[in-house]
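> no sequence for this one, just the structure:
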């Protein structure tokens, strides 16, 4: 019994000395609880909106104030004409546009006339668009009820007309295909790359490769190039399935979409190389990839949960998640039909991340291979 207890004690000390095991045992559950408990919610807060007020009357101003004071909306832009609506959506600045037609206040004050308010939502993010239009409709209808004379049923009427832009049928594939595409590229590129290099180090065959006539760079790129090609093919297959099977439009440039897909694949490979410089075994590489890549892609990229509803700290963290920018690019090209003139910023960020990660990975990996 004493020998058994000594063995158990030894195992406890072994686990406590291994920081990576402690991170997996305690870090991942803690992160999951904090994310699901405090950060990840489908409730919309501080959504960016624009207002096109062609009335400039008291009721249009009061309804606008009600919308902004609710906590759901944040005014980003006051539009001057209807022609400004589509460019605002294409630039990705706003999620909702509220349109007050001329003479809205006069129509609202007349009992025999139905005033109209138009709500235009960016339905490339389906769930967010539905939630925003529902929030705005309820606020407007509550305002109408409050304006009724005491003791009477409100004779004043407001006709709220919601319209979904870019995805009028509210098809879920428009939302999930870009996110699934980002996850597949990350898993195939980063996860498999980190595991295959960790396997070589774990089996001791990397040293055999190092004495071959090939240089270190040739060996590394020879290991990752197949995954680059396979991941790019996966990306092309997902695009084809989305267009021909799921009916997602390809309103932008196919060549630009393929180039952006190749860029994101290269970035994913750089992440895999970085993980391989840290992990000594395949198991550690797999857990590190799931923790560092898969979870942030699902939770912090805007794929499922709206970034605007997260705490400020997690909104800041989401800015370093590559999948966030790739999903934005895919939606912009396929659904909105925009080009590099509006997507240059996320593209430049992906380029910068790729160069930085590859440089750090190569710098860390070569000394470890020489040990």
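Nice, I can see it. A quick note: this is a predicted structure, and the numbers were derived from the prediction, not measured.

> drop to CA atoms for contacts and neighbour counts, all remaining ones
OK.

> what number of residues lie near residue 320?
Residue 320 sits with 16 neighbouring residues when counted by other C-alpha atoms under 10 Å.

> meant to ask about residue 5
The local packing of residue 5 (other C-alpha under 10 Å) involves 10 other residues.

> so it is in which element?
Per DSSP states H and E: residue 5 is located in helix 2-17.

> Counting by contacts, list what that helix packs against.
Packing contacts for helix 2-17, counted by 3 or more C-alpha pairs under 8 Å, 6 or more residues apart in numbering; DSSP states H and E, involve helix 19-22.

> Show me what counts as buried in the helix it packs on.
Buried residues in helix 19-22, counted by 16 or more other C-alpha atoms under 10 Å: none are found.

> What of stretch 172-183?
Applying 16+ other C-alpha under 10 Å to stretch 172-183 flags 173, 174, 175, 176, 177, 178, 179, 180, 181, 182, 183 as buried.

> Closest one of those residues to residue 267?
Top of the list for closeness to residue 267, among those and by C-alpha to C-alpha, is residue 182 at 11.3 Å.

> And for the closest one, nearest residue in space, chain neighbours not counted?
The shortest distance from residue 182 to any non-neighbouring residue, by C-alpha to C-alpha, 6 or more residues apart in numbering, is to residue 323 (5.9 Å).

> pretty sure that neighbour contacts residue 297?
Yes: assessed by C-alpha atoms under 8 Å, residue 323 is found in contact with residue 297 at 5.9 Å.

> putting a second one here so we can go through both:
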């Protein structure tokens, strides 16, 4: 055990002596979290929404059909009670709920005015704002069509209400994404480079035949990055809460456990990359092209996955970052418990076990 502790201590010293590694490990997270706070607006397509129709009359059905016929929305489900709205949002099944008031047609004919409440999930403020604008546009178009047949104009008044992010702060969107990118960068890329460096210099074989068992050698090499990734996660959360005033609705313990699981998942990918890379340059390219770009483009961080072509939507399911961002938004903004994110947790756990098992198998082949 003393040898193992000494080996881990040596790895920490090696990291702290390398200024470039220190900048990547500690400087980049702070710079990104402070400078990445810009809003990115994107077109939406096939966004899942739910309908709560208290009136169930001809006019509401026409509006529902008009919304369903558009390329922007897909009606995921019909709900019966307002108490079901929060549960639907927490499950992450829909991005918006349209709430038609009671006696919609009666109010439209008698009072010349009726109301549709647009309730959106504002954990992604840009998408929420875009959804509101699109629904309002469809309602205005329907209103113009109806007014052609009457002398006195009808007025359909949408009442938008944003949940989980009423002020539409973009920081609520980019913090989970930046946290995911940083943890993936530190855990996967730095780990793969660290192990590949030993292989490139010819010292990995010396370590593997040393008195320390090969498994402990690998653990010793990656343990510092687990620790540093946890430190980075804490720094990002603290900056988010105290500088950007981001709420923390859920359990900090659950957030910590899920973050450690994602770190292990990213770490397993880093180890796997190191098994197929002979040089640090190769490991760097595989990490950047194989991990960083998919994390940014296919995780739902910047671009809505539902608006992507079907092949990319399918590929996004094998990106661990996609599931971790869903978990982060659920815990931090919605305050959900494990009962709402157990599926995403199991997927991350399965990915971690698969990559570790494959890495161990490849290392055994190398040792033989």
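Sure, I can see it. Fair warning: this is a prediction, and the values are worked out from it, not measured in the lab.

> overall similarity of the pair, as a TM-score.
Here the TM-score for the pair of chains, by TM-score structural alignment, normalised by the length of the second structure, is 0.87; 328 aligned residues with a C-alpha RMSD of 1.3 Å.

> what's the span of stretch 156-172 of the second structure from first residue to last?
Using C-alpha to C-alpha, to the nearest Å, the span of stretch 156-172 of the second structure from its first residue to its last is 31 Å.

> That one maps to which residues in the first structure?
Counting by TM-score structural alignment, stretch 156-172 of the second structure lines up with residues 158-174 of the first structure.

> for that stretch, which positions count as buried?
When neighbours are counted by 16+ other C-alpha under 10 Å, the buried residues of stretch 158-174 of the first structure are found to be 158, 160, 162, 163, 164, 165, 166, 167, 170, 171, 173, 174.

> And the furthest pair within the residues you listed?
Using C-alpha to C-alpha, the two most remote members of these are 158 and 173, lying 33.0 Å apart.

> and the one helix or strand residue 161 of the second structure maps to, how far from the chain's centre?
Assessed by DSSP H and E, residue 161 of the second structure sits inside strand 155-163. Between the centre of strand 155-163 of the second structure and the centre of its chain there are 27 Å (C-alpha atoms, centre = their mean, to the nearest Å).

> ok so, going back, what's the burial count for the residue nearest to residue 182 of the first structure?
There are 30 residues near residue 323 of the first structure, going by other C-alpha under 10 Å.

> Which residue in the second structure aligns with it?
Under TM-score structural alignment, residue 323 of the first structure pairs with residue 321 in the second structure.

> residues in contact with that match?
180, 181, 295, 299 (C-alpha atoms under 8 Å, 6 or more residues apart in numbering).

> was I right about the third one contacting residue 323?
No: no contact is recorded between residue 295 of the second structure and residue 323 when judged using C-alpha under 8 Å, the distance being 10.7 Å.

> Past the strand holding residue 161 of the second structure, which element shows up next along the chain?
Later in the chain than strand 155-163 of the second structure, the nearest helix or strand by DSSP H and E is helix 171-184.

> Which residues outside the helix or strand following that following helix are in contact with it?
As assigned by DSSP H and E, the chain's next helix or strand after helix 171-184 of the second structure is helix 190-201. Applying C-alpha under 8 Å, 6+ apart, the contact partners of helix 190-201 of the second structure are 204-205, 221-222, 225, 267, 270-274, 277-280, 283-284.

> hmm, try it at 6 Å
Helix 190-201 of the second structure is contacted by residues 204, 270, 271, 273, 274, 279, 280, 283 when judged by C-alpha atoms under 6 Å, 6 or more residues apart in numbering.

> Also stretch 343-353 of the second structure?
265, 323.

> what's the matching range in the first structure for that stretch?
Counting by TM-score structural alignment, stretch 343-353 of the second structure falls onto residues 345-355 of the first structure.

> Give me the aligned partner of residue 257 of the second structure over in the first structure.
Superposed on the first structure with TM-score structural alignment, residue 257 of the second structure falls opposite residue 259.

> Check whether its match sits in a helix, strand or coil.
Of the three states, residue 259 of the first structure takes helix under DSSP: H, G, I helix; E, B strand; the rest coil.

> Skip the chain neighbours and tell me the closest residue to residue 59 of the first structure.
Spatial nearest neighbour of residue 59 of the first structure, excluding adjacent residues (C-alpha to C-alpha, 6+ apart): residue 105 at 5.3 Å.

> Need the counterpart of the one you found in the second structure.
With TM-score structural alignment as the criterion, residue 105 of the first structure matches residue 105.

> any idea where the strands of the second structure begin and end?
Taking DSSP state E to define them, one finds strands in the second structure at 47-53, 73-79, 96-100, 113-121, 155-163.

> So which of those is the most surrounded?
Stretch with highest mean neighbour count among the strands of the second structure: strand 96-100 (a mean of 24; mean count of other C-alpha atoms under 10 Å).

> what's the average distance of stretch 259-268 of the first structure to the second structure?
Compared with the second structure after the fit, stretch 259-268 of the first structure shows a mean deviation of 0.5 Å (mean C-alpha distance after the TM-score superposition for the first structure).

> how much does the lengthiest helix in the first structure deviate in direction from helix 192-203?
When the first structure is parsed with DSSP state H, its longest helix is helix 340-370. If you take axes from the mean of the first three to the mean of the last three C-alpha atoms, to 10 degrees, helix 340-370 of the first structure sits at 0 degrees to helix 192-203.

> Now find how far off-centre helix 340-370 of the first structure is within its chain.
With C-alpha atoms, centre = their mean as the basis, helix 340-370 of the first structure stands 19 Å off its chain's centre.

> any idea how far the alignment partner in the first structure of residue 126 of the second structure is from residue 121 of the first structure?
Aligned against the first structure by TM-score structural alignment, residue 126 of the second structure finds its counterpart in residue 127. For residue 127 of the first structure, the distance to residue 121 of the first structure (C-alpha to C-alpha) stands at 11 Å.

> So which bit of the first structure is stretch 186-195 of the second structure matched to?
Mapped onto the first structure using TM-score structural alignment, stretch 186-195 of the second structure covers residues 188-197.

> where does the matching stretch sit relative to the chain's centre, distance-wise?
Remark: stretch 188-197 of the first structure is offset 22 Å from the chain centroid, using C-alpha atoms, centre = their mean.

> now do stretch 281-300 of the first structure
Computed by C-alpha atoms, centre = their mean, the chain-centroid distance of stretch 281-300 of the first structure equals 17 Å.
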